[in-house]
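Colleague: Need the 3D shape of this:
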Amino acid sequence: MAMGLFRVCLVVVTAIINHPLLFPRENATVPENEEEIIRKMQAHQEKLQLEQLRLEEEVARLATEKEALEQISEESKQQNETHGAWDLWSTLCMILFLMIEVWRQDHQEGPSLECPGGDEDELPGLGGAPLRGLTLPNKATLSHFYERCIRGATADATRTREFVEGFVDDLLEALRSLCNRDTDMEVEDFIGVDSMYENWQVDRPLLCHLFVPFTPPEPYHFHPELWFSSRSVPLDRQGYGQIKVIGSDGDALGCICGKTKLGEDMLCLLHSKKNAVQPSGEMEDLLCARESPYLDTMQVMKWFQTALTRAWLRIAHKYEFDLAFGQLDSPGSLKIRFRSGKFMPFNLIPVIQCDDSDLYFVSHLPREPSEETLASSTDWLLSFAVYERHFLRMTSKALPEGACHLSCLQIASFLLSKQSRLTGPSGLSNYHLKTALLHLLLLRRATDWKAGQLDVRLQELLCFLEKSLLEKKLHHFFIGNHRVPEAMGLPEAVRRAEPLNLFRPFVLQRSLYRKTVDSFYEMLKNAPALISEYSLHVPSDHASLPQKAVIL
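Modeller: Down below sits the predicted model:
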């Protein structure tokens, strides 16, 4: 375009300079034929006009091309800016999603909350928003409800424990007298666990849970196999294990054919020519699964029920009551029936001690709705009940006199029990309530559990449960919890293990989770009226829920 303008200007300047009228030459002569000169000038003028028109058209074309190029360049620039902005936004979104995922893994793996101080606002997620649908009665009403309804209902717990313990001592002694020490399992003294021995039992009738450890006859011994850190174990099997029966020589089957050279015409009675295990009554007598060195829970259940029946028949003449099994699917669920019609249930649970620790493998526990089906009868659940009892005792010594921690657990357990009778059992159990309390005891200062803080701590306990339910995360208190004091003496394998989520079944069972959440919020809605009703008068039958307490 610049070259075109230069050419136009050059033609115009040349025409002006060469015009005879503007710049006449000194030696020029006037042509003889004036008409010829005029004709030539007109032709030259027309030629210049044509040239000017051509140049103007070229200038217009160049200008159009320039505008088109500028428009294309502008569109390309805008497109690049748009793509750049979109790429930037996509990158920011990706970073944001990654940050959310990292935060979820770090903070939603379980409600492990820091507690540097004692104020409610210092616990993240607990002191800010109140529970949905919960307005607890005032402190005076809550204290009156506890003293009148809960403390009074459990006043005879000590007498109940003493009666059950005396009877169980006699029953186990009779069992030992019937056993052959050379071939039968050896039963040890019982160990009291759970709410009756932790002083927070609420439900009536009062229920004692007693562990009964047993060991195999010599020369055999039990070899527990923990499943905490093994990557090959499914997540739903974490917290379980297997128990191998091993002889004194380390051979699980007690066969020496692999250690000696047999003749070609000699066969082992336990193995065939292909070295396959043959049925052996020896291992089955040791309560192992068929053709397996691992202890079988079903075999243990049958053995324990048979042994208890024989022991009771031996001493039944000494007592003026009957003894019967309470639940057929639980090996030690027993029930004392008095002639008056009253009964007293208790649980004798056969267990196996894990090495020299206070961990015990449990053959069977009353099933909760959230429990998943065992993959094998050789899977044993690992119980921390003895450690839980020790931790509560150790913590209580550091708390103020009349601390409200067990009162909070009792009230929460009472509300859950009434709600379960109203709408049926859900995935939330008393063990979850106790686990939540243990976490809070470890996070809170001792001075925060004064008797006057009952309403605040109860609100906090329920809020902790709500947060755990919404996140579907409630970690086991001992497994993988580095905050637990070393004075508890937990095995190193337990401390190093990955945290175990007790609410994992909610991730897999959506219907159970929905029912549990609905039941939990229904419990919160019923709590104020229920507490107020029971604080006014204590019904004679605690199993019946007052109609006034039901808010639908």
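Colleague: going forward, measure contacts between C-alpha atoms and count neighbours the same way
Modeller: Fine.
Colleague: got the residue ranges for the strands in this protein?
Modeller: 186-187, 191-193, 208-215, 221-226, 240-246, 321-325, 333-338, 343-353, 360-362, 380-383 (DSSP state E).
Colleague: Mind checking these for the one nearest to I72?
Modeller: strand 240-246 (69.9 Å; C-alpha to C-alpha).
Colleague: Tell me which of the strands of the chain lies nearest to V300.
Modeller: strand 343-353 (7.9 Å).
Colleague: one more, for comparison:
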Amino acid sequence: MQFGIFKVCLVVVTAIVNHPLLFPNENATLPEEQIIQKMKDREESLKAEQMHLEQMFSSAVTKEKREEEEASQSTEASEDEPPWDFWSALSMVIFLMIEIWRQDFQEGNAQASTKEEDDLPFLGNNCQGVSLPNKAVLAIFYEQYIRVTTHDAVRTREFVEGFADDLLEALRSVCNRDEDMEVEDSMCIGSMYENWRVKKPLTCDLIVPFAPPEPYQFRCQPWISSHSISPDKQGCGTIQVIGPDDVSRACVCDRTKLGEDMLCLLHNPTTNKTKVSRDIDLLCSKNTDFLDTNQVMKWFQSAVTKAWGRISHKYDFDLAFSHLDAPGALRVKFRSGKIINFNITPVVQFEDSDLYLVSHFPSSPRPHDSNIQWALSFAIYEKRFLKDISKKLPVNSCHLSCLQIVSFLHSKQCHITGSSGLTTYHLKTVLLHLLLSRQFSDWDVVMLEERLRDVFVMLEKCLLEKKLYHFMVGNPKLPHTVNIPENFHFAEPLNLFRSFVLDRDLYQKTLVMFYEMLKNATVLINEYSLRLPASSLNK
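Modeller: The predicted structure follows:
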């Protein structure tokens, strides 16, 4: 019995010591043929050792049988012990199990490696080795293409702002103030008002806060990054419509002693005696008290149509919706054939901050399937940050020029290969992070080529890691002058590339588009630099 156990242990220890998978460093430098030959030699050595041990054990058993007192005990032990073939078979089974485990382990590693390689088909390509246009080419391209577009943007903004004010004033006049939503003044956001838009047609983006009629209120419940929130809900929230009874419970006058000559404007005697009985359409989702994005879209489109009907006689152009799946995606068409696009999007303000909840993003599909989920917009904070930091940068800073060129290349590449998971908002987020990670002096106009490469390098790194964190949410480097609400400033970072983790096909398509964009960068810029001297191209 003891000898059988010894044989099994000997086989297992030998397999472990000599197995190339378990101790790869010892056999890593040997060819496969030498490893096999080494294992054969070890097997022959083990067989010889086994024969020697068997002989020694047989002689011991013979000596014990000569003693009469131990003869019966020796016979019973021999009957209880398994035959020698059993221990050999058991040793072979253990050896085979180790071999099967080795093959499964290698196959699992091969599958994991293959999957990872499929996810990163361009791993090894580095932006540092990509040829980008030199300073002379970039300077001429910017003067001939980007700056001309900027001049057009100024005229477009002036027209859109004036017409939007007139349209919203007419919208208020056609709405019933006692039953309809109250619309406030519009605010300009986005690339056109941050001076880096180059994609044509030039489109202005405006947001219009709205509120329910008294005595109703909106209660915003934003969801930020947290372990308790599913990934598809991060970066959005819901809007609950609060009725008069709910508002009364939340009023501070119930917890504060007011003076005899002080009166709560919310709970004055007249209000308490008046019971609201009118049927108001609060645009809620069916059987809920949460604001419905589709209901808001239908209401706003209907209100805009009525407002245009009231003021259309004053203008010599036509107004129509350019996208029916967005609340206020409008198109102005002049008699000359010129077209101007702009978006007026209804939003709800979060408390007293500059954070807004948006029902639909213009010219893009809804990011969520639920009609009660609203996306968070930090556009006002981002606009403020760019304005503040521009005062610290050099006079001829290249940060916006850099973003314009990257946005131009992205737009042209999307026309060639189709859209992907990479958006201009991702490009802008990369630039915002770089503005805080580099010295202000590094953004001088003469450093345009270097900063352009920095954007591509960081973007590539984020794509390969599938991580691009939101600039405003959970960013410890964010200046306090931005004045973002604390619960967002100290929240966990929000990964904007989360979709790439969940959608492998979208990720591969985005990688293809990104590297094609890098490869075509110089060709596209040279193509649009029509008056570029031949000598500059060779520098």
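Colleague: what's the TM-score here?
Modeller: TM-score for the superposed chains, counting by TM-score structural alignment, normalised by the length of the second structure: 0.70, backed by 405 aligned residues with a C-alpha RMSD of 3.0 Å.
Colleague: Wait, a strand at E54 of the second structure?
Modeller: No: if the criterion is DSSP: H, G, I helix; E, B strand; the rest coil, then E54 of the second structure is helix and not within a strand.
Colleague: distance of it from D85 of the second structure?
Modeller: Relative to D85 of the second structure, E54 of the second structure is positioned 12 Å away (C-alpha to C-alpha, to the nearest Å).
Colleague: and if you look at E99 of the second structure?
Modeller: As for E99 of the second structure, its distance to D85 of the second structure is 21 Å (criterion: C-alpha to C-alpha).
Colleague: now V154 of the second structure
Modeller: 93 Å.
Colleague: Show me which of those two is the more surrounded one.
Modeller: V154 (13 against 10; other C-alpha atoms under 10 Å).
Colleague: Report the contact partners of the aligned partner of that one in the first structure.
Modeller: Matched by TM-score structural alignment, V154 of the second structure corresponds to T158 in the first structure. Residues counted as contacts of T158 of the first structure (C-alpha atoms under 8 Å, 6 or more residues apart in numbering): none.
Colleague: Same question for S417 of the first structure.
Modeller: S417 of the first structure touches D203, counting by C-alpha under 8 Å, 6+ apart.
Colleague: what's the matching residue for it over in the second structure?
Modeller: Under the alignment (TM-score structural alignment), S417 of the first structure pairs with S411 of the second structure.
Colleague: what do you get for S532 of the first structure?
Modeller: For S532 of the first structure, the residue aligned by TM-score structural alignment is N526.
Colleague: quick one: A311 of the first structure from D182 of the first structure, how far?
Modeller: Where D182 of the first structure is concerned, A311 of the first structure sits at a distance of 18 Å (C-alpha to C-alpha).
Colleague: With neighbour numbers in mind, choose between the two.
Modeller: Ranked by neighbour count (other C-alpha under 10 Å), A311 of the first structure and D182 place A311 first, with 21 against 11.
Colleague: Could you give the number of residues near the counterpart of V193 of the first structure in the second structure?
Modeller: In the second structure, the residue paired with V193 of the first structure according to TM-score structural alignment is I189. The local packing of I189 of the second structure (other C-alpha under 10 Å) involves 18 other residues.
Colleague: same question, S248 of the second structure
Modeller: Neighbourhood size, S248 of the second structure [other C-alpha under 10 Å]: 15.
Colleague: how about the nearest residue to whatever residue of the first structure lines up with K383 of the second structure, chain neighbours excluded?
Modeller: Aligned by TM-score structural alignment, K383 of the second structure pairs with R389 of the first structure. Closest residue to R389 of the first structure apart from its sequence neighbours, by C-alpha to C-alpha, 6 or more residues apart in numbering: E198 at 6.0 Å.
Colleague: and the one you found, what is it in contact with?
Modeller: Here E198 of the first structure is in contact with 389, 392-393 (C-alpha under 8 Å, 6+ apart).
Colleague: Only the buried residues of stretch 243-251 of the second structure, if you could.
Modeller: Residues P244 are the ones in stretch 243-251 of the second structure that count as buried (16 or more other C-alpha atoms under 10 Å).
Colleague: Ok, stretch 486-501 of the first structure next?
Modeller: 490-491, 494-495, 497-501.
Colleague: Repeat that for stretch 509-516 of the second structure.
Modeller: 509-515.
Colleague: Superposed on the first structure, what's the mean shift for it?
Modeller: Mean deviation of stretch 509-516 of the second structure from its aligned counterpart in the first structure after superposition (mean C-alpha distance after the TM-score superposition for the first structure): 0.8 Å.
Colleague: Distance from the chain centre to that stretch, please.
Modeller: 16 Å (C-alpha atoms, centre = their mean, to the nearest Å).
Colleague: against the first structure, where does it fall?
Modeller: Against the first structure, stretch 509-516 of the second structure falls on residues 515-522 (TM-score structural alignment).
Colleague: Mind giving me the packing neighbours of the longest helix along the second structure?
Modeller: Determined from DSSP state H, the single longest helix within the second structure is helix 84-119. Counting contacts by 3 or more C-alpha pairs under 8 Å, 6 or more residues apart in numbering; DSSP states H and E, helix 84-119 of the second structure is packed against helix 2-18, helix 504-528.
Colleague: winner for burial among the ones you listed?
Modeller: helix 504-528 (a mean of 17; mean count of other C-alpha atoms under 10 Å).
Colleague: what about whatever helix or strand comes next after that one, distance to the chain center?
Modeller: Downstream of helix 504-528 of the second structure, the next assigned helix or strand under DSSP states H and E is helix 534-537. Between the centre of helix 534-537 of the second structure and the centre of its chain there are 40 Å (C-alpha atoms, centre = their mean).
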